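Visitor: what follows is a protein structure lacking sequence information:
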């Protein structure tokens, strides 16, 4: 007879965002979830954070559950961060520092979500967690600072880096391509930036699996892990797959170079993340990005 998993009490700052929404939706039986948006829990406010983590601990103890925090709160406007780095730093670095301190003092494990933008983007093979950080954007710098703050806090904390995230909630590349498909005859998309598209449905499931592990007796020994959709492609390849998923002609997507589509924040040319650390920790690897995109369209049709 299978032994039931212990119940967990989960706090998800950023709970109304793209990833937070799926974390709340997929929590399932045995998980008490509180997923406040930034209006209800501003992670840059120490008093509010201490109160939220204290309440989490109390709810868990009352229910005989194990408390855990999965931080999905982030400033993700990559281009806007170039001229608003102070605000981005407050949310992406100061906020996680405050959250980690509260988790440390109340003995609550923390899973903090980070990004491929902490790397330079000039590698010639998939990035491993231990590779040197060399962010080239304000967004990347603030996320790297957040990682340092969490890992140096003394909390039982794990960093999970991911990339090219899309989902049902909020704005993202897939939604942008769907809109452009209905508005334009052709769409030009860069074909010289490569990464791993990651559906929030799969990512949320992986983070929930990790959340259970870190509350138990066999947490991953490595404190930094990579979790992204399996395989890689360019934005051009991704866009063509989106058009195909919409039932549109992929030939309407035309390739272009990064130089033809300048942005305020430079995009990494190569940000493929290796999932070897995730697999080595005994966690379920995410499926191929093509399969995940098909599942996304099936769920949102």
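Guide: Yep, it's here. Nothing here was measured: the structure is a model prediction, and the numbers come from that model.
Visitor: please make it C-alpha for all contacts and neighbour counts, starting now.
Guide: Noted.
Visitor: give me the number of residues near residue 47?
Guide: 12 (other CA atoms under 10 Å).
Visitor: where's it relative to residue 70, distance?
Guide: 19 Å (CA to CA, to the nearest Å).
Visitor: show me where the stretch 201-301 of the chain has strands.
Guide: 224-226, 233-234, 253-256 (DSSP state E, counting those that start in this stretch).
Visitor: pick the most buried one from the ones you listed.
Guide: Comparing the strands of the stretch 201-301 of the chain by mean neighbour count (mean count of other CA atoms under 10 Å), strand 224-226 comes out on top with a mean of 23.
Visitor: the closest residue to residue 221 other than its chain neighbours: neighbour count?
Guide: Among residues not flanking residue 221 along the chain, residue 281 sits closest, at 7.5 Å (CA to CA, 6 or more residues apart in numbering). By other CA under 10 Å, the residues close to residue 281 number 16.
Visitor: pasting the second one now:
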């Protein structure tokens, strides 16, 4: 699907911006067009546009802020997607919704399968899990696509933070006991497009799937690769999570089993190649 008949919630976020590149013919709804804090407005937008497929690339992503603003986060991450899903189900429109590794507790070291038990550690994860349940409960054609550690040349993300700090510091301490798959926003956008197109002709393939970059790595290892590719001399020193406390607990294990992507002809993207592309776009490398 190149965008014709596609409706996307989100305009300025990392995945939404990549969707705009890959599907320029799609209709993108920013906050001024459909505010996710007003779920009925989201449903009304679907009714007004009558698209062939809908992708929700908008969310409350301020993980720490959600700890003190859980009600607001839940409206955006659960009530709004539920309203979208019900509007799509009523019209037979496929709906693709992006979720997160934060629905898991991060225990163990095995990759979490899509049907693994969920047990979020904090408010953000609870709000996203409530959104998943609302989408499933709508009963329509849908895919919930969980992902992790999103990065791109846009917005606020780990890559841009490391570039900024690495350019001015000789060394940095970075958490090494959280493991996951950094995921290029462009790869998530491409997966959303492939899946939404697939669902139009194959509604029986509704369900929950994972997309995350490979190979799995720690935040410290990710930081080292950023410094290496950007030719920055900044040294990365491993620290445990307890030495970098945050309001919200992060999963120690964010590994995701992405094998079911094969159903859509997709596979895990190599985040190192995606990092190279992002660094080039940022002007950090030639």
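Guide: Yes, it's here. This structure is a prediction, so every number in the text was calculated from the model and none was measured.
Visitor: send over the TM-score of the superposed chains.
Guide: The TM-score (TM-score structural alignment, normalised by the length of the second structure) is 0.94; 283 aligned residues with a CA RMSD of 1.7 Å.
Visitor: returning to what we had before: need the strands of the stretch 201-301 of the first structure in a markdown table (columns: distance to residue 262 of the first structure).
Guide: Putting the strands of the stretch 201-301 of the first structure into a markdown table (distance: least, CA to CA, whole Å) gives the following:
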| stretch | distance to residue 262 of the first structure |
| --- | --- |
| strand 224-226 | 28 |
| strand 233-234 | 16 |
| strand 253-256 | 11 |
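Visitor: between the ones you listed, which gets nearest to residue 186 of the first structure?
Guide: strand 253-256 (5.7 Å; CA to CA).
Visitor: where does the closest one end up in the second structure?
Guide: Taken onto the second structure by TM-score structural alignment, strand 253-256 of the first structure occupies residues 236-239 there.
Visitor: tell me roughly how far the matching stretch lies from the first structure on average.
Guide: Aligned to the first structure and superposed, stretch 236-239 of the second structure gives a mean residue distance of 1.1 Å (mean CA distance after the TM-score superposition for the first structure).
Visitor: so what touches that stretch?
Guide: Residues outside stretch 236-239 of the second structure that contact it (CA atoms under 8 Å, 6 or more residues apart in numbering) are 171-177, 220, 223-224.
Visitor: for the second structure, which helix is longest?
Guide: helix 185-201 (DSSP state H).
Visitor: give me the number of residues near residue 25 of the first structure?
Guide: Neighbours of residue 25 of the first structure (other CA under 10 Å): 14.
Visitor: er, residue 177 of the second structure I mean
Guide: Neighbour tally, residue 177 of the second structure, other CA under 10 Å: 18.
Visitor: so what does it match up with in the first structure?
Guide: Checking TM-score structural alignment: residue 177 of the second structure goes with residue 192.
Visitor: close enough to count as contact, that match and residue 233?
Guide: No: assessed by CA atoms under 8 Å, residue 192 of the first structure is found out of contact with residue 233, at 9.7 Å.
Visitor: how long is stretch 96-114 of the second structure end to end?
Guide: Across stretch 96-114 of the second structure, first to last residue, CA to CA, it's 15 Å.
Visitor: in it, what counts as buried?
Guide: 96-106, 111-114 (16 or more other CA atoms under 10 Å).
Visitor: before we move on, what about stretch 49-69 of the second structure?
Guide: Buried-residue list, stretch 49-69 of the second structure, by 16+ other CA under 10 Å: 50-60, 63-64, 66-67.
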